[in-house]
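**Student:** Sequence isn't available, so here's the structure alone:
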């Protein structure tokens, strides 16, 4: 399995992601420029990653311009053929703008940029401490979409406290139903706001991100909803 990390003007987490995947997890990684289109080196067992940052300066809306990049046309086709795609923070915003994931990411409820460690939990119910940094990370969708996400087990991470309790106080941005990450119905496209790549090295004092990335990218077909 190898990874392609797409770099947009304004990406600032691409190097973090490349290092985490290559050095901390030991995968082959290829850097991809947003103006290119060629994904012929990747098959459906590989993964394309859209990293965090401020693509195109977040002008208009976060991810709204990046979704028209030539590479995104190829990423969309790759996903439609079953290829794995992961979007972190700005990458999650781009996936929603491109229609590869449902819903949108809105301005944080407190109208401020949030930068802190948060806890999230997935199917195993074990809280993981993961860094978070965004100004527009409040996940929103209409009630029908939210109910479908629940019914289809597409909510794969929720904000929780250190004890694993899903509470309003543990929600850093006002995301509906404490949603921190979702997948598409085919479970090959995933987006999340927290940054697991920033928690993959002992030197950072936190390696919880390693498990998050491994669970998502290796066992993505078995993902179920966080309780």
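**Tutor:** Here it is on my side, so go on. Please read these numbers as outputs of a predicted model, since none were measured by experiment.

**Student:** drop to CA atoms for contacts and neighbour counts, all remaining ones
**Tutor:** Will do.

**Student:** quick one: the helices in the protein?
**Tutor:** Using DSSP state H, the helices of the chain run over residues 14-19, 70-80, 90-97, 143-151, 208-218.

**Student:** Near the residue lying closest to residue 103 once chain neighbours are set aside, how many other residues are there?
**Tutor:** Excluding its sequence neighbours, the residue lying closest to residue 103 (CA to CA, 6 or more residues apart in numbering) is residue 141, at 4.6 Å. As a burial measure, residue 141 scores 15 neighbours (other CA atoms under 10 Å).

**Student:** Against residue 102, how distant is residue 141?
**Tutor:** Distance, residue 141 to residue 102, using CA to CA, to the nearest Å: 7 Å.

**Student:** hold the first one in mind and look at this next one:
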């Protein structure tokens, strides 16, 4: 399966995402923001970084890149699309996901390994996980606070569209880890659209795909530093089904 990874000006994690696709068993395809084609990929990843320097708003300018017209059309047609960190911000700006991302509540850049609880395993990107499973992957952002109006939050909860939620505890992270690191409403770390093909999350699964190079201390989860790989194997399994 061919999984495209889009590079925008200021993208930082595109190579990591391409590598994660390869390690999961897929064929990684580099996509350029200025191209008006998805080159016949089966799924798309919008990776993390600071596209266009986060000027105006994080993800606001990238939303108008030529490739995003194709991504929006493909997503509405059912193609799996994953937005990681800045990619999540772009998905919100493109109205493929509801809500918005604003500055962290403490107004500082955040970088740490973060425990997450898997809330929804029915999306194209989460089928390899168990409901309620706690995983641990890196989190690094400055505009990571998810916000939405109460009606939208109620809909997300009622429809089971919260995919990942920030969590904490003695078995899930070092002492002092607060459950919600950036002030996100309802402790939301990731959400999906109604169809389940579009997922956005702030933490970085592409940085936890190989043992020895991801979180691997006690409490990291059950996958010994490779908790993030499940998102990429999930989409390949979804496409093959």
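**Tutor:** Happy to help now that I have it. All values reported here derive from a predicted model rather than from experimental measurement.

**Student:** what's the TM-score here?
**Tutor:** The TM-score (TM-score structural alignment, normalised by the length of the first structure) is 0.89; 214 aligned residues with a CA RMSD of 1.8 Å.

**Student:** can you redo the helices of the first structure as TSV with distance to residue 42 of the first structure and mean neighbour count?
**Tutor:** Formatted as TSV, these follow (distance: least, CA to CA, whole Å; neighbours: other CA atoms under 10 Å):
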stretch	distance to residue 42 of the first structure	mean neighbour count
helix 14-19	16	20
helix 70-80	9	18
helix 90-97	19	28
helix 143-151	29	14
helix 208-218	15	18
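
**Student:** Check the alignment and tell me where the residue nearest to residue 103 of the first structure lands in the second structure.
**Tutor:** When the second structure is aligned by TM-score structural alignment, the residue opposite residue 141 of the first structure is residue 148.

**Student:** so that match touches residue 99, yeah?
**Tutor:** Yes - the pair residue 148 of the second structure / residue 99 is scored as a contact, 4.5 Å apart, by CA atoms under 8 Å.

**Student:** got the contact list for the match of residue 141 of the first structure?
**Tutor:** Residues in contact with residue 148 of the second structure (CA atoms under 8 Å, 6 or more residues apart in numbering) are 98, 99, 100, 185.

**Student:** Could you pick out the buried ones from these?
**Tutor:** Neighbour-count burial within these applies to 98, 99, 100; the criterion is 16 or more other CA atoms under 10 Å.

**Student:** Show me what the second one lines up with in the first structure.
**Tutor:** Residue 99 of the second structure maps onto residue 103 in the first structure, with residues paired by TM-score structural alignment.

**Student:** residue contacts, that match?
**Tutor:** Under the criterion of CA under 8 Å, 6+ apart, the neighbours of residue 103 of the first structure are 96, 139, 140, 141, 142, 145.

**Student:** make it 10 Å
**Tutor:** Applying CA atoms under 10 Å, 6 or more residues apart in numbering, one finds that residue 103 of the first structure lies in contact with 93, 95, 96, 97, 139, 140, 141, 142, 145, 146, 182.

**Student:** what about it, distance to residue 183 of the first structure?
**Tutor:** Per CA to CA, residue 103 of the first structure is found 11 Å from residue 183 of the first structure.

**Student:** Trace residue 46 of the second structure over to the first structure, please.
**Tutor:** The equivalent of residue 46 of the second structure in the first structure is residue 50 (alignment by TM-score structural alignment).

**Student:** and its match, how far is that from residue 173 of the first structure?
**Tutor:** Counting by CA to CA, the gap from residue 50 of the first structure to residue 173 of the first structure is 21 Å.

**Student:** who's more crowded, those two?
**Tutor:** A direct count of neighbours by other CA under 10 Å for residue 50 of the first structure and residue 173 places residue 50 higher, at 30 against 26.

**Student:** what do residue 141 and residue 102 of the first structure both touch?
**Tutor:** When CA under 10 Å, 6+ apart defines a contact, the residues bordering residue 141 of the first structure and residue 102 alike are residue 149.

**Student:** Okay, now stretch 142-161 of the first structure: how far is its last residue from its first?
**Tutor:** The stretch stretch 142-161 of the first structure measures 25 Å between its terminal residues, going by CA to CA.

**Student:** Now residue 55 of the first structure: closest residue in space, sequence neighbours ignored.
**Tutor:** For residue 55 of the first structure, the nearest residue in space outside its immediate sequence neighbours is residue 10; the separation is 4.4 Å by CA to CA, 6+ apart.

**Student:** Could you tell me how many residues sit around that neighbour?
**Tutor:** Applying other CA under 10 Å, we find 15 residues neighbouring residue 10 of the first structure.

**Student:** Repeat that for residue 164 of the first structure.
**Tutor:** Other residues near residue 164 of the first structure number 19, with proximity taken as other CA under 10 Å.

**Student:** Was I right to think it contacts residue 118?
**Tutor:** No - counting by CA atoms under 10 Å, residue 164 of the first structure stays clear of residue 118, with 11.2 Å between them.

**Student:** Show me the common contact partners of these two, please.
**Tutor:** Taking CA under 10 Å, 6+ apart as the contact rule, the neighbours common to residue 164 of the first structure and residue 118 are 127, 128, 170.

**Student:** Out of these, which comes closest to residue 24 of the first structure?
**Tutor:** Proximity of these to residue 24 of the first structure was ranked by CA to CA; the top entry is residue 128 with 17.4 Å.

**Student:** I'd like to know how far that closest one sits from residue 206 of the first structure.
**Tutor:** As judged by CA to CA, residue 128 of the first structure and residue 206 of the first structure stand 10 Å apart.
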